[in-house]
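Colleague: sequence below, structure please.
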Amino acid sequence: MSVNGEAVRVGTGTDQTDEPGWEVDPDDDWALAVIATVGRQLRLRREATGMRVCDFAVAVGYGEDLVYKIETGKRIPRPEYLDTADEVLGAGGLIAAMKEDVKKVRYPKKVRDLTQMEGRAVEIGLYEPSSVAGLLQTPGHAQALFDVWQPPYSADDMERMLAARMARQSIFDREPAPSLSFVHEEAALRRQVGDTMVMRQQFERLLEVGRLRNVTLQVMPMLSGPHPGLSGRIELLKFADGTAVGRSDGAFNGRPTSDPRQLRILELRYNTIRAQALPPRESLTLIEQLLGET
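Modeller: This next block holds a predicted model:
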């Protein structure tokens, strides 16, 4: 369970099922293999010390049901669980070291794939018509968007999705820095997402990122008239080896494409959108104005 967003350890009875940890996606073969390996290592280490599941559960402060699920590869352990298990079993850091492997699979597969592509890209161009781009969202903004998703996310999925979205933003720490271009609709920026503080923090984040040397941030004014992006989101990623991948909600069934002809179409549309949007300096001025209005 959780209180005010913080994970709280629950009792140690075997009837506890809603405990800290993440469910494994049954369609994610790689995640299943990793978590099965981690669970097996935990079980072998526990058995080598002669501890029964019930005793181990008491020692780590979690329920027996969670211990069984983790050891059988049905539950993704949280980092604090591995830290505590390492200490209880005297593993000397070997169990805690598995946090790096677990970290890679705690996010949904589609998010990992996207993060991997963004991590390799040397150029990213993104037109976002309906909201702030995920790479630029603050935690509060992202949380407000997830809160209204239908059907509703479970608390477990909510936490995973939010953590995954924030993890993608490590792209801003890369060296050498990739070239990033964003175009947002003014109407999307004006939409009330979260409370006043969430709105202010989001505008401040946009201004912070928009002033980075490797980032071009533009706003499409509401009075701009029709443009090629009205059919949906456009994303273009270019890689160091000269290859690229693109996707648009309004083209090629919304599927990612690396076909040169289709990429030229998406690039033409994106460049036309950029030409119609406000220049970067005027865009930042508009965002400053929106910040002042909140």
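Colleague: use CA for all of it now, contacts and neighbours both
Modeller: Noted.
Colleague: leaving out chain neighbours, which residue sits closest to the most centrally placed residue in the chain?
Modeller: For the chain, the residue lying nearest the average C-alpha position, counting by C-alpha atoms, centre = their mean, turns out to be Arg165 (1.9 Å). The shortest distance from Arg165 to any residue that is not its chain neighbour, by C-alpha to C-alpha, 6 or more residues apart in numbering, is 6.5 Å, and that residue is Gly134.
Colleague: and the one you found, how many neighbours?
Modeller: Other residues within reach of Gly134, judged by other C-alpha atoms under 10 Å, total 15.
Colleague: may I see the buried residues of the helix or strand in which Gln289 is found?
Modeller: With secondary structure defined by DSSP states H and E, Gln289 is part of helix 280-293. Under the neighbour-count criterion of 16 or more other C-alpha atoms under 10 Å, helix 280-293 has 280, 283-284, 286-287, 290-291 buried.
Colleague: turn the residues you listed into CSV, including distance to Val67.
Modeller: Converted to CSV, these look like this (distance: C-alpha to C-alpha, whole Å):
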residue, distance to Val67
Pro280, 53
Ser283, 52
Leu284, 51
Leu286, 53
Ile287, 49
Leu290, 50
Leu291, 48
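Colleague: nearest to Asp86, of these?
Modeller: Of all the buried residues of helix 280-293, Leu291 has the smallest distance to Asp86: 47.1 Å, by C-alpha to C-alpha.
Colleague: now the second one, please; I'll put the structures next to each other:
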Amino acid sequence: MNEPTGVENEGAGASGLGEEPQREPGLTTGAEPEPPPEVGSGILRVFGRQLKRFRMRAGLERPEFASMVGYSVSTIAAYEQGRRIPPPRLIDQADEVLDAGGVLLEMKEEVAKAQYPAFFRDAARLEAEAVELHVYANQAVPGLLQTEEYARAVFGMMRPPLDEDAIAQRVAARLARQEVFAKRPAPLMSFVIDESVLRRPIGGRGVLRGQIEQILLAGQRSTVEVQVMPLDSEENAGLAGPFTLLETAEGRRIAYVEVQNVSHVHTERRLVKGLEVKYGILRAQALTPQASLNYVEKLLGER
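Modeller: Predicted coordinates:
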């Protein structure tokens, strides 16, 4: 696989942790911390009011409408009040069942953006458009490789704690990002993962086993390479923390870095080039892709 030509990473944590960042002077792009969209961003409130208006126009009580679309009454209430992010399937169903004439569908894209913390929305868009994506992780499994159970455990460990609705929404958003694997043509992806990440039982040993299985399956894709950075390696160029590199179809090279609640999207060539060089060194220091898969398979056998 080619050396990284582009850059970006996975918000909701370059590390896969999903912390909320703060601006730091002197870097290309930072993001101020904002209240998470789950608490009711503008588009969610607008969508909720429109959903309720069309339901009432159709002469449907909330329980009746909930039954028609297959959701609980409390969930529909949360959507109408702008407290939860409606999934695309619900929007499609609601527009048809309520004969909304495409009004609800027109808000679908903006509603989808609200599933990500404000600081990661630009990164999520870039990630979805990337033709190459390269990730170094030394704190947690990269978000693009996380299982649902592992992601839920990661978000459940955040402090201050997230409420259950927020955790559910963040998990759903993280899993939705993994649709990038189904793109045609699929982007070229590589992951260098520190061995400590594969041994840290976040969520419990059962959750870790399922996570290791998913990493093994991902590494067997023709467009994906997984490399392990051994704990006993005497050289490691990535001690400064995780990061992601990406390249868009237009040839834009971007880097995404998120550590200790500080998140940045870098576009300045000097900064991006430095991380590209670092990633190349990390790949050289890590086990080869085949040796890494053999190691992951061996680790799975130990569980």
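Colleague: report the TM-score for the pair.
Modeller: The TM-score (TM-score structural alignment, normalised by the length of the first structure) is 0.75; 259 aligned residues with a C-alpha RMSD of 3.2 Å.
Colleague: returning to what we had before: roughly how far does the residue nearest to the centre of the first structure sit from Gly63 of the first structure?
Modeller: In this structure, Arg165 of the first structure and Gly63 of the first structure are 29 Å apart, going by C-alpha to C-alpha, to the nearest Å.
Colleague: next: Leu94 of the first structure.
Modeller: Taking C-alpha to C-alpha, one finds Leu94 of the first structure at 23 Å from Gly63 of the first structure.
Colleague: three-state assignment of the equivalent of Ser131 of the first structure over in the second structure?
Modeller: Matched by TM-score structural alignment, Ser131 of the first structure corresponds to Ala140 in the second structure. Here Ala140 of the second structure is recorded as coil under DSSP: H, G, I helix; E, B strand; the rest coil.
Colleague: in terms of neighbours, single out the busier of Leu94 and Gly63 of the first structure.
Modeller: Each of Leu94 of the first structure and Gly63 had its neighbours counted (other C-alpha under 10 Å), and the higher figure belongs to Gly63 (25 against 13).
Colleague: my read: the more buried one touches Val53, true?
Modeller: No - counting by C-alpha atoms under 8 Å, Gly63 of the first structure stays clear of Val53, with 9.5 Å between them.
Colleague: beyond the host helix or strand of Tyr127 of the first structure, next helix or strand please.
Modeller: For Tyr127 of the first structure, the enclosing helix or strand under DSSP H and E is strand 121-128. Secondary structure here is assigned by DSSP H and E; on that basis, the next helix or strand after strand 121-128 of the first structure toward the C-terminus is helix 139-147.
Colleague: OK, contacts around Val67 of the first structure?
Modeller: The neighbours of Val67 of the first structure, taking C-alpha atoms under 8 Å, 6 or more residues apart in numbering as the test, are 53, 57.
Colleague: could you rerun that using 6 Å?
Modeller: Val67 of the first structure makes contact with no residue, according to C-alpha atoms under 6 Å, 6 or more residues apart in numbering.
Colleague: ok, the one 3 residues further on next?
Modeller: By C-alpha under 6 Å, 6+ apart, Ile70 of the first structure lies in contact with Gly39.
Colleague: that one and Gln150 of the first structure: what is the separation?
Modeller: To Gln150 of the first structure, Ile70 of the first structure is 29 Å away according to C-alpha to C-alpha.
Colleague: go on, Val132 of the first structure?
Modeller: Val132 of the first structure sits 19 Å away from Gln150 of the first structure, going by C-alpha to C-alpha.
Colleague: swap in Pro139 of the first structure?
Modeller: When distances are taken as C-alpha to C-alpha, Pro139 of the first structure and Gln150 of the first structure turn out to be 19 Å apart.
Colleague: look at those two and report which has more neighbours.
Modeller: Neighbour tally, Pro139 of the first structure and Gln150, criterion other C-alpha under 10 Å: the higher count belongs to Pro139, 16 against 7.
Colleague: residues making contact with the helix or strand encompassing Ala66 of the second structure?
Modeller: Secondary-structure element containing Ala66 of the second structure, defined by DSSP H and E: helix 62-69. By C-alpha under 6 Å, 6+ apart, the residues outside helix 62-69 of the second structure that reach it are 72-73.
Colleague: and for stretch 184-200 of the second structure?
Modeller: Contacts of stretch 184-200 of the second structure with the rest of the structure, by C-alpha under 6 Å, 6+ apart, involve 131-138, 140, 223-231.
Colleague: just the buried subset of these, please.
Modeller: Among the contacts of stretch 184-200 of the second structure, those that count as buried by neighbour count (16+ other C-alpha under 10 Å) are 131-138, 140, 223-230.
Colleague: what about the alignment partner in the second structure of Leu290 of the first structure, distance to Ser292 of the second structure?
Modeller: When the structures are aligned by TM-score structural alignment, the residue of the second structure matched to Leu290 of the first structure is Leu299. Leu299 of the second structure sits 10 Å away from Ser292 of the second structure, taking C-alpha to C-alpha as the criterion.
Colleague: next: Tyr136 of the second structure.
Modeller: Applying C-alpha to C-alpha, one obtains 14 Å for the distance of Tyr136 of the second structure from Ser292 of the second structure.
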